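Novice: No sequence on hand, only this structure:
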């Protein structure tokens, strides 16, 4: 990629945008994310992604409040950023900072040599998810196509 600025729409694939995913626990959500990424790119290890996401959660929950979580981790051998967007069928406990259950998840898996760009991406996400109207719009989606469009077209 010649363009060095990473934006949400160039890291999120429609196939990794899923609506109303049934999940019973935080662990299950992280497993599901790892499965989806592996299915999307079989060269990436599902187990490694899952373990890295779990390790990151142990440092502190990625539940940022208001029903939103941004689980993320670094991955050896990855050469691009992978984003996964999920809305959950029902809110789940995520040890979020405000103790609210989570129903909106944006996972980010970045190369091991993560740069300031990746931090920039996390702050872009946090900023978008800080807008209640934007989040409500995502939660109202009934299908993945609409969800993908709402997530990628609302970029400033």
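Specialist: Thanks, I have it. Owing to the predicted nature of the structure, the values given are computational and were not obtained by experimental measurement. Numbering: from 1, shown residues only.
Novice: Please count neighbours and contacts with C-alpha atoms only from this point.
Specialist: OK.
Novice: Please, where are all the helices along this protein?
Specialist: For the chain, the helices defined by DSSP state H occupy 8-11, 26-40, 46-59, 116-129, 132-139, 144-153.
Novice: In the shortest one, which residues are buried?
Specialist: If I follow you right, that is helix 8-11. 8-9, 11 (16 or more other C-alpha atoms under 10 Å).
Novice: do the same with the last one
Specialist: Of the residues in helix 144-153, those buried by neighbour count under the rule 16+ other C-alpha under 10 Å are 144, 146-148, 150-152.
Novice: Minimum distance to residue 89: which of the helices of the chain has it?
Specialist: helix 132-139 (9.7 Å; C-alpha to C-alpha).
Novice: now for the closest one, which elements pack on it?
Specialist: helix 144-153 (3 or more C-alpha pairs under 8 Å, 6 or more residues apart in numbering; DSSP states H and E).
Novice: hmm, who's touching the helix it packs on?
Specialist: 8-9, 14, 17-19, 137-138, 141 (C-alpha atoms under 8 Å, 6 or more residues apart in numbering).
Novice: Recalculate using a threshold of 7 Å.
Specialist: 8-9, 14, 17-19, 138, 141 (C-alpha atoms under 7 Å, 6 or more residues apart in numbering).
Novice: Residue 109: which of the residues you listed is nearest?
Specialist: Of those, the one sitting nearest to residue 109 (C-alpha to C-alpha) turns out to be residue 8, at 12.6 Å.
Novice: for comparison:
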């Protein structure tokens, strides 16, 4: 699964002045609702229910909030770069500035796991994360996220 398959160009956000996790989730849900035609409240509910199980803040300024929606047809992603970073209750207690939200159909166990794995692997690439933190143009961020990793970033 390639990120370009689940991340629309219009779903890359550079967010200034987000002051809480709930405000971030609202912003992500607004974008996702427009992208996939799902109910914003249902998206917020899915994200909040998953987050209540434990923070999706991975550490190193990264978070992958995710949830499942029964009526969704395919996995979708929304990326946000936060300026300034936001307290996210991450495992390392550090604020988050790189967020990739994933939504999957309720019955899409394998696709959901593939998407989570792909995003986690991608965000472990230090050079990519450094480039994402320097970029403030959504088109450039989309380009970085969807470029073939083998030719763009040496492992």
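Specialist: Happy to help now that I have it. Just so we're clear, the structure is a prediction, and the values are computed from it rather than from any experiment.
Novice: if we can go back for a sec, just send the helices of structure 1 back as CSV, with distance to residue 99 of structure 1 too.
Specialist: Formatted as CSV, these follow (distance: least, C-alpha to C-alpha, whole Å):
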stretch, distance to residue 99 of structure 1
helix 8-11, 27
helix 26-40, 13
helix 46-59, 15
helix 116-129, 17
helix 132-139, 17
helix 144-153, 25
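Novice: ok so, going back, closest to residue 84 of structure 1 among the buried residues of helix 8-11 of structure 1?
Specialist: residue 11 (8.6 Å).
Novice: give me every residue that touches the counterpart of that closest one in structure 2.
Specialist: Here residue 11 of structure 1 is matched to residue 6 in structure 2, going by TM-score structural alignment. By C-alpha under 7 Å, 6+ apart, the contact set of residue 6 of structure 2 is 75-77.
Novice: looking at the helices of structure 1, which is closest to residue 100 of structure 1?
Specialist: Short answer: helix 26-40, nearest of the helices of structure 1 by C-alpha to C-alpha, at 12.9 Å.
Novice: Can you state the residues of structure 2 onto which the closest one aligns?
Specialist: Taking TM-score structural alignment, helix 26-40 of structure 1 hits residues 21-35 over in structure 2.
Novice: Comparing the matching stretch with structure 1, how large is the average distance?
Specialist: With mean C-alpha distance after the TM-score superposition for structure 1, stretch 21-35 of structure 2 departs from structure 1 by a mean of 0.9 Å once superposed.
Novice: Please identify the buried residues of that stretch?
Specialist: 24-33, 35.
Novice: Same check on stretch 101-112 of structure 1?
Specialist: Going by 16+ other C-alpha under 10 Å, stretch 101-112 of structure 1 has these buried residues: 101-111.
Novice: Between those, which sits nearest residue 130 of structure 1?
Specialist: residue 104 (12.1 Å).
Novice: Would you quantify the distance from that closest one to residue 23 of structure 1?
Specialist: 12 Å (C-alpha to C-alpha, to the nearest Å).
Novice: between those two, what contacts are shared?
Specialist: residue 88.
Novice: So the residue positioned nearest the centre of structure 2 versus residue 81 of structure 2, what's the distance?
Specialist: When C-alpha atoms, centre = their mean is applied to structure 2, the residue found nearest the centroid is residue 100 (1.1 Å). Residue 100 of structure 2 is 9 Å from residue 81 of structure 2, where distance means C-alpha to C-alpha.
Novice: Same check on residue 46 of structure 2?
Specialist: Residue 46 of structure 2 is 21 Å from residue 81 of structure 2, by C-alpha to C-alpha.
Novice: Who has more neighbours out of the two?
Specialist: Between residue 46 of structure 2 and residue 81, counted using other C-alpha atoms under 10 Å, the more crowded position is residue 81 (25 against 18).
Novice: and that one, what pairs with it in structure 1?
Specialist: Match for residue 81 of structure 2 (TM-score structural alignment): residue 87.
Novice: just residue 64 of structure 2 next, same as before
Specialist: Checking TM-score structural alignment: residue 64 of structure 2 goes with residue 70.
Novice: Not counting sequence-adjacent ones, nearest residue to that match?
Specialist: residue 106 (4.9 Å; C-alpha to C-alpha, 6 or more residues apart in numbering).
Novice: Stretch 112-127 of structure 2 aligns to what range in structure 1?
Specialist: The aligned range for stretch 112-127 of structure 2 is 118-133, by TM-score structural alignment.
Novice: any idea how far the matching stretch is from the chain center?
Specialist: Computed by C-alpha atoms, centre = their mean, to the nearest Å, the chain-centroid distance of stretch 118-133 of structure 1 equals 11 Å.
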